[in-house]
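> can you look at this prediction? I've put the sequence above it.
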Amino acid sequence: MATCTTNDPHEIQMDSESEGDSTMKIDAVYSSDVDSSESDDEIGSSKQQSTDRIWKKTAFKPHLFSFDETNAGLSSNIDAMKDATPLEFFQLLFNETIIDLIVEETNKYQAFSNNDITPSTCSHQAKWTETNRSEIYTFLATTMLMSVTKKNKILDYWSADPMIITPMFADVFQFKVTVSLHNIVMAINLIPFLSQPEFQSSLFLFSNSILILLTYIFIHPFPFSSLSVLIYVLITFYVTKRLASGNSYKPTKNLQEQIVIVTGAATGIGYVSATELAKLGAKVIVGIRGQERAERIAKQIAQKSNGTVIGYDLDLSNLSNVKHFAEQILKNEQRLDILLNNAGGIKDIYTTTTDGLEIQWATNHIGHFYLTKLLLSLLLKSKGRVVNVSSIVHFIASRGIDYEFFIDSYSNFKVYGTTKLANIWHAYELHRRYGSKGLKAYSLHPGSIITTEFNRNRPKLVLLLIQSLMYFFSKTIYEGTLTSLYCSLSDDAQSGKYHSDCKEAQPSQIAYNQKLAEECWNKSEEIIEEKTKYLS
């Protein structure tokens, strides 16, 4: 920015480093009037004069208000102000007496600042006009708005540009246009769901059920019509189930001498994943809560797969336990080819871990993030793969992640979706940071499956009803495992990307947002650094 200069020593100099800000140096202005031949006493007298003219806080004498049990400072009954404007509420705290005082003191200060000074024509001083009550109200309201409305730069808050004026939507868009835009955005967000097997099977069953009902009611019965309808129903159910199964993937890769870790392998798709990987010849290490339980389940998987399976205690909600698990791996293994971050769950109520973290956030994301961090050296050495089991539920977190999980506004399903978005960002950032070094990272939606976590603590009658309905729309546990195996083994899987139904899929609009992904990475690093700084 060009600097405004002048030969007049009384003029204010603009700071070339800032836009719109000026600094008055009254001492410098007054000392410039002193001739170089003046005595020290004269110079000192001149400087003393300039010091006396500096605006002092002690010159301000505020009006004192008295408050007691009968006078809280508010003259209006808030309950009666149902139709009040925002300004009227604002004036309860900043009434006209206070505003007028601010106006008066602001104008006095400006008059004092310009005393004996002739501003240059390009300075803000020259353009000054006395402020008034309306301007001060606007200034205070806009300043407060800065804390809740994010804009690119400070000047945007004061801009008259109709596209960024505060607030913008009221002036730029009509209500109907805004609603239409919102509906379009929501429709775009639903597109990824249309390709999901569970949606296609549901749509097929619903449409054919209507067709069967209409046929049976309105078409005149003929011999064997009931049998025909029954056959049609059976065919419909069969096709529905086939649609729900989705694509198939048959792993054939030889994993001899490869090391694989599967978290959450006690039940569900984790158990089946560990079994299938062991069948292919890999040495599989399963991380399961409780050492005895881990060893027992590892033995079961080894017998079922006729492979090598080792069980270690791993509680992803406990960072100290995660560290101990990783230390055993680093001590006993020389490589790590696949890290399948499978463990996860959803809790009905707000719960915190021993580390003080919300339990879903800790188990589904932070624990896996920390484990991957600790084992990164082995993964890079082996040019291995990291596979994060996410979920289509990550679409719920459409506005990103609020890293404060407050109990009074807690939604377990929303937090679950948040953790699954973090899983996608984790894989995305791993690929971006370490892909050039040979590391591959993937995220995936396994499909709609009635998991063990979902079954837990539900009434038997409710569970039976849900399982009956979901039978036709959900995948089996084995079918849900296939996308995990696809990302773990297939050369067609795309590193850094989100997958579903054994192929690359479209995630939410913010899933590949580098800024948000990097923010999540940095926040996770901060949490781990804070929570593990005293671990030995």
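Looks like it came in fine.
> CA only for contacts and neighbour counts going forward, please
Fine.
> packing partners of the helix or strand hosting residue 200?
Element membership for residue 200, per DSSP states H and E: helix 197-218. Using 3 or more CA pairs under 8 Å, 6 or more residues apart in numbering; DSSP states H and E, the elements in contact with helix 197-218 are helix 225-245.
> the nearest residue to residue 269 once chain neighbours are set aside: what's it in contact with?
Closest residue in space to residue 269, ignoring its immediate chain neighbours: residue 481 at 5.1 Å, by CA to CA, 6 or more residues apart in numbering. By CA atoms under 8 Å, 6 or more residues apart in numbering, the contact set of residue 481 is 269, 270, 272, 273, 446.
> find the nearest non-adjacent residue to the last one, please.
Which is residue 446. The shortest distance from residue 446 to any non-neighbouring residue, by CA to CA, 6+ apart, is to residue 480 (4.9 Å).
> got the angle for the helix or strand in which the one you found is found vs helix 225-245?
Assigned by DSSP H and E, residue 480 belongs to helix 477-489. Angle of helix 477-489 versus helix 225-245, following axes from the mean of the first three to the mean of the last three CA atoms, to 10 degrees, is 30 degrees.
> another structure for you, compare them:
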Amino acid sequence: MTSPRTIVLTGASSGIGRKAAIALAEGGATVAVVGRNPDRTRAVAEQIGGVWHVCDFDRLDDVRRLADTLLEQHPRIDVLANNAGGLVSRREVTVDGYERTVQSNHLAPFLLTRLLLPRLLESSGRVVSTSSTANLMGQVRLDDLNWSKRLWVGGWRAYGTSKLLTNMFISQLAARSDIEAFAFHPGFVATGFGGDSASMRMVNMLTNGNYGISADAGAVPLIQLAGPTTIGVPSGTYFDQLKPFGRQAPQARDTLLAEAVWDRTSQLVGLPADL
């Protein structure tokens, strides 16, 4: 008898993560529900018969503890879906000394993926990361990954840059390992995303909350990419919803820069660059 697939899904306590957790569990997978809010995270896990883990991506030690727990509890991991992260309207620094957007959207999922990678490789697994079409407004500067030398402008440029970093990470992960790795833009989803952003509050007010696509629709590419089916495109591909080879900022095609980002990120999270 074939064992159920095990999927680790971060950012699973609400929005598209919650919808994907429910659908993937209904499809027969064992879902490790990872979230920041204990009550919501536990509620999703109990609803789907999964296990739950609380982790604050603003603390890299939390990520390390999460990885240790996951490796202890799950003898196989078939998919890691990096869906946690978000937009913050004011520049803030974490306890680790990094700007919150780059840490939660890039450094933390990079660290978690690297720590779980041997187990994923044992299962011929897959890594899926939630990105955004906002990567088009991103600009990576190796001398300013912490976004301390540029205007904040509501955090949107930093957010776009973090998603460009996500795409670079996925392309490098595919190039450096035998893992299947994909990034995707879920669409402009009407959820609680960017709740403290003045621009998002304005959009919500002007549209009376009727903007974007539903969380159900936004979860579709995550469900498909984390599911058991063959993807049919090269590892490292970025999807715009279900369409492969989505538009990316020009820097996404700069292999030398992506390699330098990998090396620098490894240094920041305390890992060797080589796998």
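Thanks, I have it. Worth saying up front: this structure is predicted, and the values here are computed from it rather than measured.
> sorry, back to before: in structure 2, point out the residues matching the helix holding residue 200 of structure 1.
Mapping helix 197-218 of structure 1 onto structure 2 (TM-score structural alignment) gives no aligned residues.
> just want the angle from that helix to helix 225-245.
Here helix 197-218 of structure 1 points in a direction 170 degrees away from that of helix 225-245 (the same axes, to 10 degrees).
> if we can go back for a sec, residue contacts, the corresponding residue of structure 2 for the residue nearest to residue 446 of structure 1?
Here residue 480 of structure 1 is matched to residue 218 in structure 2, going by TM-score structural alignment. By CA under 8 Å, 6+ apart, residue 218 of structure 2 lies in contact with 16, 186, 187, 188, 189, 241.
> what segments of structure 2 are helices?
With DSSP state H as the criterion, structure 2 has helices at 15-26, 38-48, 60-73, 100-102, 108-122, 156-176, 198-206, 215-226, 255-268.
> out of those helices, nearest to residue 142 of structure 2?
Closest to residue 142 of structure 2 of the helices of structure 2, according to CA to CA: helix 255-268, at 7.0 Å.
> quick one: the closest one to structure 1 mean distance?
Helix 255-268 of structure 2, aligned to structure 1 and superposed, deviates on average by 0.8 Å (mean CA distance after the TM-score superposition for structure 1).
> now for that helix, which elements pack on it?
The helices and strands touching helix 255-268 of structure 2, judged by 3+ CA pairs under 8 Å, 6+ apart, are helix 156-176.
> on contacts alone, who are the packing partners of the helix it packs on?
helix 100-102, strand 126-130, strand 180-185, helix 255-268.
> for the third one, which outside residues touch it?
Taking contacts as CA under 8 Å, 6+ apart, the residues outside strand 180-185 of structure 2 that touch it are 125-133, 166-167, 170-171, 173-174, 221-222, 225, 235-241.
> list the contacts of the residue nearest to the spatial centre of structure 1.
The centroid of structure 1 falls nearest to residue 401 when counting by CA atoms, centre = their mean (1.9 Å). Applying CA under 8 Å, 6+ apart, we find residue 401 of structure 1 in contact with residue 418.
> state the distance from it to residue 408 of structure 1.
Using CA to CA, to the nearest Å, we find residue 401 of structure 1 at a distance of 17 Å from residue 408 of structure 1.
> one step back: contacts for the helix holding residue 200 of structure 1?
For helix 197-218 of structure 1, using CA under 8 Å, 6+ apart, the contacting residues are 193-194, 229, 232-233, 236-237, 239-246, 447-448, 472-475, 501.
> buried set for it?
For helix 197-218 of structure 1, burial by neighbour count (16 or more other CA atoms under 10 Å) applies to 197, 198, 199, 200, 201, 202, 204, 205, 208, 209, 212.
> same check on stretch 159-179 of structure 2?
Going by neighbour count (16+ other CA under 10 Å), the buried part of stretch 159-179 of structure 2 is 159-174, 179.
> possible to save the buried residues of helix 197-218 of structure 1 as JSON lines with distance to residue 143 of structure 1?
Listed next are the buried residues of helix 197-218 of structure 1 as JSON lines, based on distance: CA to CA, whole Å:
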{"residue": "197", "distance to residue 143 of structure 1": "51"}
{"residue": "198", "distance to residue 143 of structure 1": "49"}
{"residue": "199", "distance to residue 143 of structure 1": "48"}
{"residue": "200", "distance to residue 143 of structure 1": "51"}
{"residue": "201", "distance to residue 143 of structure 1": "53"}
{"residue": "202", "distance to residue 143 of structure 1": "52"}
{"residue": "204", "distance to residue 143 of structure 1": "55"}
{"residue": "205", "distance to residue 143 of structure 1": "56"}
{"residue": "208", "distance to residue 143 of structure 1": "59"}
{"residue": "209", "distance to residue 143 of structure 1": "59"}
{"residue": "212", "distance to residue 143 of structure 1": "64"}
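> perfect, I'm done here.
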